[in-house]
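*Asks:* Below is the structure, and that's it, no one-letter string:
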């Protein structure tokens, strides 16, 4: 199962980097515990906590056809002091 789909780069996620918090779009079936374990093993860091939220579906209209985009899940991982993920810019 694919754990992390991609990193999320928005103004808010960049501000959260200063507080040692990293934002990811993840598989909607993933639990907080699974995400925490995956981040700790993959990046060799210690996670203090995980916050998650579901991103609402968006309605897209193209001519007479209406399409719904898939719902997504966003997780914010808060790392312990003195740990960082080098893929993100601080």
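*Replies:* Thanks, I have the structure now. Everything numeric in this text was worked out from a predicted model, so none of it was measured.

*Asks:* only C-alpha atoms for contact and neighbour calcs from this point on.
*Replies:* Noted.

*Asks:* Spatially, and excluding backbone neighbours, which residue is closest to the residue most central in space within the chain.
*Replies:* Closest residue to the average C-alpha location of the chain: residue 24 at 1.7 Å, with C-alpha atoms, centre = their mean. Using C-alpha to C-alpha, 6 or more residues apart in numbering and skipping the chain neighbours, the partner closest in space to residue 24 is residue 7 (4.4 Å).

*Asks:* Now residue 13. Nearest residue, chain neighbours left out?
*Replies:* Nearest to residue 13 is residue 23, by C-alpha to C-alpha, 6+ apart, at 6.0 Å.

*Asks:* okay, pairing it with this:
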């Protein structure tokens, strides 16, 4: 199922997302047209875990400036995935 690898663009690894990993929540950037059921299936297929809940946010563009030129950053979609009890995504754990 190649579609699963197209839905999940990349994991988001920040201090806040590492804090959420303690609560079994993992953060990903996903395609803008992805739905919660599609994200759930993609994560379960790629990482072989059971997903309990999917939270989705549309991130709005922020104003940016470089010298005299002004513009906006891109808009994107973020998904926070809570995995079931006893499951972890070892690829994202790092040194935790």
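*Replies:* Here it is on my side, so go on. Predicted model only: the values in this text are computed from it and were never measured.

*Asks:* Got a TM-score for the pair?
*Replies:* TM-score of the superposed chains, computed with TM-score structural alignment, normalised by the length of the first structure, equals 0.89; 90 aligned residues with a C-alpha RMSD of 1.3 Å.

*Asks:* circling back to that earlier point, quick one: map the residue nearest to residue 13 of the first structure onto the second structure.
*Replies:* Aligning on TM-score structural alignment places residue 23 of the first structure opposite residue 27 in the second structure.

*Asks:* And the residue nearest to residue 24 of the first structure, how far from residue 1 of the first structure?
*Replies:* 17 Å (C-alpha to C-alpha, to the nearest Å).

*Asks:* And the helices in the first structure?
*Replies:* Ranges of helices within the first structure are 11-17, 32-43, based on DSSP state H.

*Asks:* Which of those sits closest to residue 66 of the first structure?
*Replies:* Closest to residue 66 of the first structure of the helices of the first structure, according to C-alpha to C-alpha: helix 11-17, at 29.8 Å.

*Asks:* before we move on, the earlier item: for residue 43 of the first structure, see how far away the residue nearest to residue 13 of the first structure is.
*Replies:* Distance from residue 23 of the first structure to residue 43 of the first structure, by C-alpha to C-alpha: 14 Å.

*Asks:* ok, those two, which is more surrounded?
*Replies:* For residue 23 of the first structure versus residue 43, neighbours defined as other C-alpha atoms under 10 Å are more numerous around residue 23 (24 against 13).
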